[in-house]
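Peer 1: need coordinates for the below:
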Amino acid sequence: MSVLLSALAQTGRAVDRSFNVVRRRLGLWSRVRVVLYGGYGRPGCVRLRGRVLGGQSAEPRSGAPVWSTVWRTARRFVTDDVPGARVEVTVGDVIVEATSDVDGYFEAALEVEVCPSSLWRSATARVLDPASDDDAHAYVQVPTADAQFVVVSDLDDTVLEAEAPHALRLAWRVLSSSAETRRTLPGVRTLYRALVTDDGQPVNPLVYVSDSPWDLYEHLTGALEHHGIPRGALHLRDLNENPMSWLDPDAHAHKLSAIGDVLDTYPDLDAVLIGDSGQKDPEVYQQIVARHAGRVRAVLIRHVAGPRREREVCQIARDVEMRGTAMRVFSDSAEGARAVVELGLASERAVGLLQRSSWRPPRTSPFRPSAPRGRSA
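Peer 2: Coordinates of the predicted model:
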C-alpha cells in the first residue's frame, strides 16, 4: 500500500511541477512570496535555503475552529512552487543572487565574517523576478570563539509533543494544531537555554534536525518562538523524492546526512546530540558516534517508550560509552538538567529553575557520569 501511495504522490508531484512551469512561463502567478529558512555556517561561509511559492501563507489562525486549522495546515502540503525565480539574499552588506529549482527551492552561499558580539546575523530575501513586494527575514548563526560545542536536537517528542511512533496520531496532532496551540514538553525551554547560553547570551550554535517536511517550517518556528524555546537553525526534510517518507518511522538517512553536515560545518566544535527513544534517534546517534570518532561529547535521550525499548537503548548506551562518548537517558527535563550539569555541559546556576523542582536521582544509564572530554590538539 505504501508503495502505491508513494507512486501516486510522485505522479501528482510531476503533474504539479509541469503545471507550475507553464504558469511561470506565462506569468500567471497572482502573488509570489518567498520563505527564507534560518541557516548556519562558520566565518567565511554561511548557507541559506528558502523557497518561492505562489499564494498566501496557510498558517492557521489562533483560536480558529479545528476544521479550519486542519484545512489550512493541509494546504501547506499543496504548494504552488515557483520555478526559475530570481531571488536576492542579503546578510549584512553581502548580497548574492540565487535561482529557484523546479520545486521552488533555492540555496545561497555567502562569505560572511563573524560578529564578535553575537551568535546570530539577520538575513533577508526578496524575489526579483517575477517581481514581488514581499521580503522574507530569517537568522543565520555564525559562532564566535566563545562557543564550546554545537547542540543538535530532534524536535518531535524531544521538544514538541508529537507521538511520532504513531503515524496517524502524529499526522492528526500536526494537522489540528497551530503554532500557538502546539504543545512543548515541560522544562525544555530552561534546559535548552542552559545548554546554548552564557550569562543569558546565546553562545553555542543550535541546530534542530527533524524528519518533518520543509512545508512545516513556519509552523515549527512559530511554535518554538511562541513557547520561548531557544532559536536554532532547522534542518528539515524535502519530501519531493519520496512524499510518503515523512510517516516512515525507520527512514533516518536524512538525519545521518544532516548531522554529518553540521559536524563538517563546525570542525572545531564537539557535538551534543539530543533525541528521544520513541523512534530511531538512539540508533542514529550511535552511528554518528561510530562514524565521527571523537566528535560527539555527549548523547542525551529522553525516554518516551516502554521497558522493552528502554533495554534496547541501554544496550546502545553501552556501545556508545565504550567508544568514549557519554550517553544519558532521562525521563523528564529535570533529570536531563541533572545530566547536563554532571557532564559539565551547563552550570548548576544555569539550570537553577529546574533544580527548584522535585529532583530525583537521574535514571540516566547504568554508567557512572563521565567527565567531558577535551578536544585533542
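Peer 1: alpha carbons only for contacts and neighbour counts from here, please
Peer 2: Will do.
Peer 1: tally of neighbours for Ala298?
Peer 2: 26 (other C-alpha atoms under 10 Å).
Peer 1: am I right that it sits in a strand?
Peer 2: Yes: Ala298: assigned to a strand according to DSSP: H, G, I helix; E, B strand; the rest coil.
Peer 1: how much space is there between it and Trp246?
Peer 2: Separation of Ala298 from Trp246 (C-alpha to C-alpha, to the nearest Å) stands at 27 Å.
Peer 1: surely Asp319 is within a helix?
Peer 2: Yes: counting by three-state DSSP, Asp319 is located in a helix.
Peer 1: helix or strand for the closest residue to it other than its chain neighbours, which one?
Peer 2: Of all residues not flanking Asp319 in the chain, Gln286 sits nearest, at 7.8 Å (C-alpha to C-alpha, 6 or more residues apart in numbering). According to DSSP states H and E, Gln286 maps onto helix 281-291.
Peer 1: before we compare anything, build this one as well:
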Amino acid sequence: MPFLILTRSGFDDLAASIDAGAVGFHINPGVASDDELARLRSAGARVHVLAALVDPTDTGAVEGALRTAARDGEPVWLERGSAPAPPAAPAIERAPATPAAAEEHQALHHRLARTAGVVARAALRTLTDPGGRQPMIVPYIGFGNPGKLWVKGRVLDESIFREQHGDDSRWRNFVALYQRLESDEVAGARVRAHFQGQAYDTVSDRGGYFSFEIAPQQALPGGSHTVELELPDTRGPARASADVIVAPASARFGIISDIDDTVLWTNVTNKLNMALMLARSNAHTRKPFKGVAAFYRALKRGASGNEDNPVFYVSSSPWHLFGPLVEFLRVQGIPLGPLLLRELGMRQVFKLTSHGNHKLEKIELILSYYPDMQFVLIGDSGEQDPEIYAEVVRRHPKQVKVIYIRNVNPDPARIDALDKLIEEVSATGTQLILAPDSVFAASHAAADGLINVDRLASVRSDKKEDDSVLPGV
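Peer 2: Below is the predicted model of the structure:
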C-alpha cells in the first residue's frame, strides 16, 4: 500500500512506525536526505521522489499527487501527523521559531487533515450512494442479570454498511474500514427503549452514543432477550433491536477476554500497522490465533459441557469496529458475547494513548452485574493486560478464578515484570498463567476443572488446522 509523504514530520512518523518493506513511499522533494532514501530502498521499500514540490495546503495539487501515487487501484494513505517540522534539506524554506510561526504550522496541520478527508470522501463517493441518508440506530450487544439490563448503542447519519466477502479487494476493504471510521454521529437525538411493556427515554451524547440501564418489571430467565429501540422524533421513525444476554443459572463462571493480540492478531502496539491490516482484510480473511476458537468454545461449555458460561470481550478498539469484530467472531466460530469497546473520535482511533483505564472501567462494570460470579480473565503480554488484571484481583480477589496471559512479548525485561505480577497475584490465591499458546492454556484449564478433558483434542486439532493455514504465525 503506497503512502504520500509531503512534510518532514510525516516522513518521521511513518518511516519509524511501519515495516518499510511492505509499502511504497511517494515523497516530496527535499523532505528526506539521500541517505534516508537509500536506507528505505535497502529495506525493500518502493521509494519515489515526486517530480515537483507539492504544497500540502493546495488541495488540487495534493489530489493530483494522490492520483499519481495510486497503483493498481490501491488506496493511497496521506499523512495526518503533527504540525510539519522543518525539512531535512534546504529545498523547502525553514520556518522561523516564533509563536506566530508555530500557530501558522498548526493551521497548516488542520488544513492538511481536511485535505486528506476531502480526498478520501471523494473516493468514497465513487463506490457508495451519497443520497437519501437518514439517522439510524446501531445497537450493540447488551448484558444483564435477572433484575437489571445494560444496553448501549449509537445514532449515526449514515447508510447501512455493505456486507463484506472473502473475495473483496483491498480497495473494497479500505472503503469499508473508512466508512466505519468516518461515520457521522448524531448528538442530541432522543432514543426510546421498549421492554416488557415499559418505555425508557434518553438522549445521545456528543459522540452519538447512548445507554440504558433497565430494571425489568419481571425477573428474567437466562438467555438472549430483545430490547426494541427507536428514534421517535425522526421520519419513519428509525427502529432497531438490541440483543441482551442474561447469564443462565447453569453458568459456573464467566470469561472476560481481550481481542487485540489475544483472539485476533492486530499488532495493536503499532497502530499504523494495525490500520494496514484492517484495511487489507475483513472478517472472512483475518484469522484468529491458533486454537482460540476451540478453547473459547470449551470454556463456554464448561466441565459438564452444558454450563453456557457467558463470554465478554473488552478491547481498546473503537466502537466503529463493532460490526467487523462481531462478524469475525461469527465467521471464525468463536463464541459471541457482549463487546465493550472504546469511545473514540476519528482522529483518536490510531493514537498511542493509554487504554488501561478504559479496560478496567469496563471490567468493573461487568463484575458489578455479576457480584456472585467468578471470572476467567484472558489477555496478552503485549500491552497492559497483566497489570490491568492484577489490579482487578486487588479490587475483587474473590471474583477472579484464574488469569491466562498469551506470551507475545519475549523481551526479558517484560518477562521479569510478569514474574513479579505472577508472585503478587499468587499471594491472593489466584493463578496468573503465562501461556505460549491455546493448547497450553486449555491443558491447565482441564486440570483445573474449567473444561472437560475431552475438549483438549478439539483444541489441539483446531491449532493444527490453523497451523496449516497460517504457517509460522
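Peer 1: give me the TM-score for this pair.
Peer 2: Scored against TM-score structural alignment, normalised by the length of the first structure, the superposed chains reach a TM-score of 0.81; 342 aligned residues with a C-alpha RMSD of 3.0 Å.
Peer 1: re earlier: and the aligned partner of the residue nearest to Asp319 of the first structure in the second structure, how far is that from Leu432 of the second structure?
Peer 2: Here Gln286 of the first structure is matched to Ala390 in the second structure, going by TM-score structural alignment. Ala390 of the second structure sits at a distance of 9 Å from Leu432 of the second structure (criterion: C-alpha to C-alpha).
Peer 1: neighbour count: the two, which is higher?
Peer 2: Leu432 (24 against 21).
Peer 1: what's around the counterpart of Val175 of the second structure in the first structure, how many residues?
Peer 2: Aligned by TM-score structural alignment, Val175 of the second structure pairs with Trp71 of the first structure. Residues within reach of Trp71 of the first structure, counting by other C-alpha under 10 Å, total 14.
Peer 1: that's a helix at Trp71 of the first structure, yeah?
Peer 2: Yes: the assignment for Trp71 of the first structure by three-state DSSP puts it in a helix.
Peer 1: distance check, it against Thr197 of the first structure.
Peer 2: Trp71 of the first structure sits 38 Å away from Thr197 of the first structure, going by C-alpha to C-alpha.
Peer 1: now Arg13 of the first structure
Peer 2: 42 Å.
Peer 1: repeat that for Asp264 of the first structure.
Peer 2: On the measure of C-alpha to C-alpha, Asp264 of the first structure and Thr197 of the first structure end up 22 Å apart.
Peer 1: with Val313 of the first structure instead?
Peer 2: Note on Val313 of the first structure: its distance to Thr197 of the first structure, by C-alpha to C-alpha, is 29 Å.
Peer 1: again with Val91 of the first structure
Peer 2: Val91 of the first structure is 23 Å from Thr197 of the first structure, by C-alpha to C-alpha.
Peer 1: so the two - more neighbours on which side?
Peer 2: Val91 (20 against 17).
Peer 1: if you drop the residues flanking it in sequence, what lies closest to that one?
Peer 2: Ala123 (4.6 Å).
Peer 1: with Tyr140 of the second structure instead?
Peer 2: Counting by C-alpha to C-alpha, 6+ apart, the residue nearest Tyr140 of the second structure is Gly153, at 5.2 Å.
Peer 1: just give me the neighbour total for Arg67 of the second structure.
Peer 2: 12.
Peer 1: from the chain's centre, how far out does the helix or strand containing it sit?
Peer 2: According to DSSP H and E, Arg67 of the second structure maps onto helix 59-69. Between the centre of helix 59-69 of the second structure and the centre of its host chain there is 30 Å, according to C-alpha atoms, centre = their mean, to the nearest Å.
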